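1. Got a predicted structure here, sequence first:
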Amino acid sequence: MPDSERIAELRPSYQDELARGTGRFFLPARTDCPWCLGTDLRRKFRTTDLIQGKPGEFVLDRCRGCGHIFQNPRLSQEGLDFYYRDFYDGLGAETTAKMFEGNGSKKRFRRSARALRRVALPGRWLDVGTSLGHFCATAKEVLPDTRFDGLDMGEGVELAAKEGRIEEAYRGLFVDLAEEMAGSYDAVSMFHYLEHTLDPHRELAAAHRALAPGGHLLIEVPDPESLSGRLLGRLWLPWFQPQHLNMVPMGNLCRRLRELGFTVEVAERRDAHIPADLVCATWFLYDRLLPRDDAPWLPRRPGRAARAVRFALVWAFLPVLIAVYGLDQLLNPLVRRTRFSNAYRVIARRNG
């Protein structure tokens, strides 16, 4: 079915939901930090959905005590369902699959697998937040004797098992399923997963439960202390509103892991950097000037003239985007060695 027909088919249900307003998608605002429970909070910024363009405003607050940055007020489960819909599945499924199948993603997946291989050779590996299982399929090239399982909320994890990218699929919340996995895994990975979760403390405890003694937890997340985030402000891709609920500084994460009974073996920023900050910020800025693209959360389809103007302007701007993308790649060797790196990696061993 062409996208225009799928969008038209979905529009009535989206409009019914939006007619009731977006305020109902949020929980009451917190007066304390979800990480340390401190009450000295400062507004960081207010923004909109720069990725899909769904209606709504989102606020990030920063705890002055521990540096934790979090969405406040936070989306409820109903809100999360609304803003995730048609991103990783539905209308967005094909785009998401192409992103994970690209050479850039595969290179990053191989680096991550090699990072763990330097400290351990796991027999069983659980990838939490695996989506379509593309990390597992690529990591198998680096660790051919490792069995990879995957866990996610969406239907993609079941498709990953069906297509052979993972051995076993768990569909649901990690904090609910960890008990049945107790001590089963030599490695658990969370690649750009923890920032999406409602309660990172419970997710880390679940990882401790699922790991066997001596097993390793591999985490990669956006770095809220990155100088790129300060420079680009709300245009910095890793803020990724409204999906990113909690942004954990590296020091906070390492301390919590030690409290849970882990030994931190690796904590670094260099290898986890994803060179896309400038091109994404450029696109977000330019996209504000364009007529809207058709989407089911818009009340009606943009007119033919508006669609033609957008199409022409996007193609006219494409050389600029390509040039800025090239600049991201050119600067990558330098940026990843500085505090402009946009992500960090932690590898921790579960104590015996």
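-> Noted; the coordinates are in hand.
2. C-alpha only now, for contacts and for neighbours.
-> Fine.
3. How is the residue lying closest to residue 332 once chain neighbours are set aside assigned, secondary-structure-wise?
-> Nearest residue to residue 332 in three dimensions, chain neighbours excluded: residue 275, at 5.9 Å (C-alpha to C-alpha, 6 or more residues apart in numbering). Counting by DSSP: H, G, I helix; E, B strand; the rest coil, the backbone at residue 275 sits in coil.
4. Pretty sure residue 275 sits against residue 329.
-> Yes. Contact criterion C-alpha atoms under 8 Å: residue 275 and residue 329 qualify, at 6.1 Å.
5. Neighbour count: these two, which is higher?
-> Using other C-alpha atoms under 10 Å, the more surrounded residue of residue 275 and residue 329 is residue 275, with 22 against 16.
6. measure the more buried one to residue 253 for me?
-> Taking C-alpha to C-alpha, to the nearest Å as the measure, residue 275 falls 23 Å from residue 253.
7. got it, and residue 31?
-> Where residue 253 is concerned, residue 31 sits at a distance of 22 Å (C-alpha to C-alpha).
8. Show me which of those two is the more surrounded one.
-> Neighbour tally, residue 31 and residue 253, criterion other C-alpha under 10 Å: the higher count belongs to residue 253, 19 against 13.
9. Secondary structure element for that one, which one?
-> helix 250-260 (DSSP states H and E).
10. Please state the offset of that helix from the chain centre?
-> Taking C-alpha atoms, centre = their mean, to the nearest Å, one finds the center of helix 250-260 at 20 Å from the center of the full chain.
11. Please apply the same query to stretch 261-276.
-> On C-alpha atoms, centre = their mean, the centre of stretch 261-276 falls 16 Å from that of its chain.
12. Repeat that for stretch 149-169.
-> On C-alpha atoms, centre = their mean, the centre of stretch 149-169 falls 18 Å from the chain's centre.
13. first to last residue in it, what's the distance?
-> For stretch 149-169, the first-to-last residue distance is 6 Å (C-alpha to C-alpha).
14. Alongside the first one, take a look at this:
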Amino acid sequence: MPSPEPAPAPVPALSADRRRAAYAAELARGTGRFHEPRRADCPWCGSVRLRTRLRTADLRQHKPGTFVVDECRDCAHLFQNPRLTPEGRAFYAQGLPAVPPPAARTAAAARRQRTGGHEPEAAAASSLPAAAPASHRRHRAAARAMLAHRPEPESWLDVGTGRGHFPRAARTVFPYTSFDGLDTTSAVQRARAAGHVEEAHIGALTDPDVLARLRGRYDVVSMFHHLERVPDPRAELRAALRVLRPGGHLMIDVFDPRCAFGVLLGRWWAPHGQPGHLHLTPRANLRAELEDQGCDVLSVGSAGVHTPYDLAAAAALALGSLVPEPDAPWRPAPPTGLRRGLRTAVTRAGAPIVATAGALDHALAPLAGRTRFANTYRVVARRGPAG
């Protein structure tokens, strides 16, 4: 599920040459201005005992720039340092290619090879896009996880809902619940037009105007891989509790910075998510913060939440870096025919590698989800009467 990002400036429908010229003018000013000053202490606990976990480039869009992720030696919080400014987050968020990123394209090629060029029958028969059934099942499972805590919520806000894929799936579990969506982009309006959410709210949860409209309205608030992308996770949690009714429930999924895959794969571990991810918060830190804010933490764990894609995503990112997207407007020149052919060859040659890695991901999933190899954990908390 997409998480809120700084709303990018509208990109006009320009020709490829004009878009390339616009990016060239922007990049001529340098990328250093997109970063805040480097901080010397942990934004979570204030410790000055930091170490650099990784330095990396933008492995998805391949826009110019270098990004550093530091780790606090005391509380294990991971954070981007120096952090992108709002202008920087907008720059790296906008201008996405009109085609899927390399990981998605390579995975699609692998799938076509496995199926002889045909999508699985279940996907073809579904009204969802062909790539969506797995995520649809995960969304349904997330919704079912709330049944034990809140079997009949009247109202539910999905924060960072994007086009409303989670509310769409959750309706099959909670058909009488009113689902609303919040996002910083206009995608949430498309979610409403498609009937996935009843109310569409544009903005950040911490915006005073948004809080004034939504205060105390919801029985459940969900945040799926949202806290990784916000500048201040604590402020986001406080805002989420304000829009909950007393006794309401908060469901949060977060990539686990202590996942063993993160250490083994380094910059190729997709949840490091640079430059989009600003924070990766350990479960102990998140639990303690919710308790400090007056919540009863009902469950914390990774069982059933792990997404089996670490090895396949790493392989796809590595292959994509060999011959990055050739026709991106932030590259100084259009691609040559040779470069296009080379990328096609690398993508096709890499398809079996990604397919094998994906099969291994799924084979290891039952074990990974119960060990330090789980890439995600979930917290369910209940707001206290005075929260």
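-> Structure received. Fair warning: this is a prediction, and the values are worked out from it, not measured in the lab.
15. mean per-residue distance, the lengthiest helix in the first structure to the second structure?
-> For the first structure, the longest helix by residue count, based on DSSP state H, is helix 304-335. Mean deviation of helix 304-335 of the first structure relative to the second structure after superposition (mean C-alpha distance after the TM-score superposition for the first structure): 1.4 Å.
16. Report the aligned residue range of the second structure for the helix holding residue 253 of the first structure.
-> Alignment of helix 250-260 of the first structure against the second structure: residues 283-293, by TM-score structural alignment.
17. What residues sit buried inside that stretch?
-> Neighbour-count burial for stretch 283-293 of the second structure flags 283, 286-287, 289-291, 293 (criterion: 16 or more other C-alpha atoms under 10 Å).
18. Check stretch 178-190 of the first structure too.
-> In stretch 178-190 of the first structure, counting by 16+ other C-alpha under 10 Å, buried: 178, 181, 183-190.
19. which of those lies closest to residue 38 of the first structure?
-> residue 190 (26.3 Å; C-alpha to C-alpha).
20. Map that closest one onto the second structure.
-> Per TM-score structural alignment, residue 190 of the first structure is aligned with residue 223.
21. Then its match would be within a helix, right?
-> No. Under three-state DSSP, residue 223 of the second structure falls outside any helix and is assigned strand.
22. Report the contact partners of the nearest residue to it once chain neighbours are set aside.
-> Distance criterion C-alpha to C-alpha, 6+ apart; nearest residue to residue 223 of the second structure, sequence neighbours excluded, is residue 252 at 4.8 Å. Counting by C-alpha atoms under 8 Å, 6 or more residues apart in numbering, residue 252 of the second structure makes contact with 222-225, 378-380.
23. before we move on, what about residue 240 of the second structure?
-> With C-alpha under 8 Å, 6+ apart, residue 240 of the second structure has these contacts: 205, 221, 250.
24. I figured the match of residue 190 of the first structure hits residue 253, correct?
-> Yes. Using C-alpha under 8 Å, residue 223 of the second structure makes contact with residue 253 at a distance of 6.4 Å.
25. Let me know how buried residue 318 of the first structure is, in neighbour terms.
-> Neighbour tally, residue 318 of the first structure, other C-alpha under 10 Å: 12.
26. how about the nearest residue to residue 340 of the second structure, chain neighbours excluded?
-> Once flanking residues are discounted, residue 340 of the second structure sits nearest to residue 326: 6.7 Å by C-alpha to C-alpha, 6+ apart.
27. what ranges do the strands span in the second structure?
-> 50-56, 67-72, 78-80, 155-159, 178-183, 199-202, 218-224, 244-255, 279-280, 295-301, 376-383 (DSSP state E).
28. Can I get those strands in CSV including distance to residue 353 of the second structure?
-> Formatted as CSV, those follow (distance: least, C-alpha to C-alpha, whole Å):
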stretch, distance to residue 353 of the second structure
strand 50-56, 23
strand 67-72, 27
strand 78-80, 30
strand 155-159, 35
strand 178-183, 36
strand 199-202, 40
strand 218-224, 29
strand 244-255, 25
strand 279-280, 28
strand 295-301, 31
strand 376-383, 24
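29. Tell me which of those lies nearest to residue 345 of the second structure.
-> strand 50-56 (25.1 Å).
30. how about the closest one, which residues of the first structure does it hit?
-> Using TM-score structural alignment, strand 50-56 of the second structure pairs with 41-47 in the first structure.
31. Not counting its neighbours along the chain, what's nearest residue 86 of the first structure?
-> That would be residue 92: by C-alpha to C-alpha, 6+ apart, it lies 5.1 Å from residue 86 of the first structure.
32. Relative to residue 108 of the first structure, how far out is the one you found?
-> Shown here: residue 92 of the first structure relative to residue 108 of the first structure, a distance of 22 Å by C-alpha to C-alpha.
33. which of these two has more neighbours?
-> Between residue 92 of the first structure and residue 108, counting by other C-alpha under 10 Å, residue 108 is the more crowded of the two (18 against 14).
34. Show me what the more buried one lines up with in the second structure.
-> By TM-score structural alignment, residue 108 of the first structure lines up with residue 138.
35. related to what we said a few turns ago, with the second structure overlaid, how far apart is the helix holding residue 253 of the first structure on average?
-> Averaged out, helix 250-260 of the first structure is 0.4 Å away (mean C-alpha distance after the TM-score superposition for the first structure).
36. what's the angle between that helix and strand 343-350?
-> Angle of helix 250-260 of the first structure versus strand 343-350, following axes from the mean of the first three to the mean of the last three C-alpha atoms, to 10 degrees, is 10 degrees.
37. Need the residues that contact helix 250-260 of the first structure.
-> 66, 201, 204-205, 208, 223, 263-264, 267, 344, 346, 348.
38. Can you measure across stretch 293-312 of the first structure, start residue to end residue?
-> 12 Å.
39. Go ahead and confirm residue 89 of the second structure touches residue 274.
-> No. Assessed by C-alpha under 8 Å, residue 89 of the second structure is found out of contact with residue 274, at 10.7 Å.
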